[in-house]
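Undergrad: Give me a model of this one.
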Amino acid sequence: MTGHTILTCALTGNLTRPDQTPHLPITPAQIIDAALEAAEAGAAIVHIHVRDPETGAPSSELGLYRQVVEALRRENPALILNLTTGPGARFVPSEKDPRVAGEGTTLTHPEARVAHVVALKPDICTLDLNTMNSGAQVVINTPGHVRRMAALIRAAGVLPEIELFDSGDIALMHDLLADGTLQGPVLCSFVMGVRYGFQPLPESVLYARGRLPHDAQFTAIGTGRSAFPMVAQSYLAGGHVRVGLEDGVYLSRGILAPGNAALVLKARRIVEDLGGTLASAEQARIDLRLPRLEPELKSSEMPGET
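TA: Just a heads-up that it's a prediction; the model follows:
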């Protein structure tokens, strides 16, 4: 681990519903504003999903991602952008024939799941290794699909953040490192609190940490009521931290967070009260071996033709 604690803010996610909180950013403009506010509060990385501006439903529309990414690169070029590739793995068997996809299935080709990453080349994108029960549904990430996605991510020059939901995912990660699909040092996240995966306990964090390569960096992510306890646990275990309306909508018991920035400020206070210091986006780029981006010129700043 580095000596700096990197805070990621997961702005909207795929599963948080608008009816759970009126403060969930939906439109590109809302997501952009939420990202900039989170950065001002102390986030070095923003983790980005996009949503249909009309319905609030999760979306994989390239044009929506392009609006968000281009605006953030223009407004805050130091901010590290992390795009999801998680959507597109969910399978719901139909009642009549479980071999046939039922309503709610999103399972699609690996190439489609990373098309926005290939096109926009963010700093980081997630790469989920889990095949698991998720509520009454199933998430499927076969080793073959993961390898196809990883190859495209690498060709795009993007750093994958390896999402680990249970111990078997760590075993798969080691196989992917051994065969060259992934290259170290790896950046990992332990997703804690999904019902049938890692449970949000100190023992879970320490076990997962102990199974990583020696040069890996990690974040323990808590979902729901475990979001802030996992901020403290991840920091104490030598990891980075993450919060955001994707992970939990409450600032404290019974009190909805007014936005992502409020969650970042509370996480920042936890880290600082424990003796830590958050990395700036510039420092996080150094620690993660990411290139420094030059700011894009605004239209009013473009040089004239000669």
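Undergrad: When you work out contacts or count neighbours from here on, use the C-alpha atoms and nothing else.
TA: Fine.
Undergrad: In stretch 272-289, which of the residues would be classed as buried?
TA: Neighbour-count burial for stretch 272-289 flags 276, 278-285, 287-288 (criterion: 16 or more other CA atoms under 10 Å).
Undergrad: Let's compare: structure for the following, please.
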Amino acid sequence: MSRPVIITAALTGGADSAGASRFIPVTPEQIASEALAARAAGAAIVHIHVRDPKTGKPARDIALYRDVVARIRAAKSDVLINLTTGSGARYVPNDEDPSRVGPGTTMATPEDRVAHVLELKPDICSLDVATMNFGRHAFVNVPDHLERMATMIREAGVKPELEVFDLGHAWLAKHMAERGFFAGTPWFQLCTGIPWGAPADTRAMIALLDVLPKGALWSGFGISRQQFPMVAQAVILGGHVRVGLEDNLYLSKGELAPGNAPLVTRAVTIIEALGSSVASPAEARSILGLNA
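TA: Below is the predicted model:
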């Protein structure tokens, strides 16, 4: 039976990846332009990080978020805005004294990590329910910090997208939901293929689903070459999907995606080929229980 499937476009990401593709949006103008192009291609939600316009490196400057959001809203777009709160959780130990932080650490307080959400009040913001090895560094989100962030997000009237990268994260998010930290039906994002979380395969996605609360809303994605296979897998299993340059730079082997819109277009093709329809922003709002 056909059903509307929400596409989220993750536009630029928080990794130091701008040098890997000339198509990675860097400036607020470029990121906003990518958001509008992704919406035109079929995305109902755009997931937004910001970057230093001069260096292309990841940033957490509230003025940059303010600029991006203002540009999208000025365009009168109906796309749902999803701001990250993931920045501020990277821990790199000092080699000589692991009890001290080393170069590359970005740890910030929960209040700092959600300041842009409280000011700008997007439709959605991410909440990374995860402490894990993340590539060569650690990604640290302890329960007390998550609870403080979740409380501030709920009081701001923003819906959290609960990012889970492995089984324990899903279990913790479910526990937080049972304790009333999230208003309405929880919205989960199953993140697969990120070293060193759950692998991007069918068994891992099903295992994550088995932990989620009954009736939970969920989306899923895989990174790199697993982006499109996991789009298909999420649709088949009854979920929603995410694509974008944050997670994958290529349309095919050796062919860089010239923006987020072509990745969204490929997701549209997969969704429709599997007999479902692409959710409009209005349908996404209804599915997620957001006010119009």
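Undergrad: Please tabulate the buried residues of stretch 272-289 of the first structure in CSV, including the columns distance to residue 208 of the first structure and secondary structure.
TA: Putting those into CSV (distance: CA to CA, whole Å; DSSP: H, G, I helix; E, B strand; the rest coil) gives the following:
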residue, distance to residue 208 of the first structure, secondary structure
276, 22, coil
278, 23, strand
279, 23, coil
280, 26, coil
281, 26, helix
282, 28, helix
283, 26, helix
284, 23, helix
285, 25, helix
287, 21, helix
288, 20, coil
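Undergrad: export those residues to CSV and tack on distance to residue 198 of the first structure?
TA: As requested, those are exported to CSV (distance: CA to CA, whole Å):
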residue, distance to residue 198 of the first structure
276, 25
278, 26
279, 27
280, 29
281, 29
282, 32
283, 30
284, 27
285, 29
287, 27
288, 25
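Undergrad: Residue 235 of the second structure: which element?
TA: helix 227-236 (DSSP states H and E).
Undergrad: ugh, wrong one, residue 31 of the second structure
TA: Residue 31 of the second structure belongs to helix 28-41, assigned by DSSP H and E.
Undergrad: cool, residue 72 of the second structure as well?
TA: helix 62-74.
Undergrad: Now do that helix: which elements does it pack against?
TA: helix 28-41, strand 50-51, helix 110-120 (3 or more CA pairs under 8 Å, 6 or more residues apart in numbering; DSSP states H and E).
Undergrad: Can I take it that residue 241 of the second structure is in a strand?
TA: Yes. With DSSP: H, G, I helix; E, B strand; the rest coil as the criterion, residue 241 of the second structure is located in a strand.
Undergrad: mind checking how far it is from residue 107 of the second structure?
TA: 29 Å (CA to CA, to the nearest Å).
Undergrad: Those two: who's more crowded?
TA: residue 241 (29 against 18; other CA atoms under 10 Å).
Undergrad: Spit out the contact partners of that one.
TA: 5-8, 219-221, 231, 234-235 (CA atoms under 8 Å, 6 or more residues apart in numbering).
Undergrad: Residue 132 of the second structure pairs with which position in the first structure?
TA: In the first structure, the residue paired with residue 132 of the second structure according to TM-score structural alignment is residue 132.
Undergrad: Surely that match and residue 164 touch.
TA: No. Counting by CA atoms under 8 Å, residue 132 of the first structure sits too far from residue 164 to count as a contact (11.2 Å).
Undergrad: the more surrounded of the two?
TA: For residue 132 of the first structure versus residue 164, neighbours defined as other CA under 10 Å are more numerous around residue 164 (25 against 16).
Undergrad: Not counting its neighbours along the chain, what's nearest that one?
TA: residue 190 (4.9 Å; CA to CA, 6 or more residues apart in numbering).
Undergrad: after the host helix or strand of the one you found, next one along is what?
TA: With elements taken from DSSP H and E, the one containing residue 190 of the first structure is strand 187-192. Note on strand 187-192 of the first structure: by DSSP H and E, the next helix or strand toward the C-terminus is helix 202-210.
Undergrad: List the buried residues of that next one.
TA: 202, 204-205, 208-209.
Undergrad: Same check on stretch 102-117 of the second structure?
TA: Buried residues in stretch 102-117 of the second structure (16+ other CA under 10 Å): 105, 107, 110, 112-117.
Undergrad: what does that stretch rub up against?
TA: So stretch 102-117 of the second structure is contacted by 62, 65-66, 83, 85-95, 125, 145-146, 148-149, 152-153, 156, 158 (CA under 8 Å, 6+ apart).
Undergrad: And the strands in the stretch 51-200 of the first structure, which stretches?
TA: For the stretch 51-200 of the first structure, strands defined by DSSP state E, counting those that start in this stretch occupy the ranges 58-59, 80-83, 90-91, 124-128, 132-134, 137-139, 159-164, 187-192.
Undergrad: Tell me which residues are up against the second one.
TA: So the one you mean is strand 80-83 of the first structure. 44-49, 69, 117, 122-126, 281, 285.
Undergrad: Noted, bye for now.
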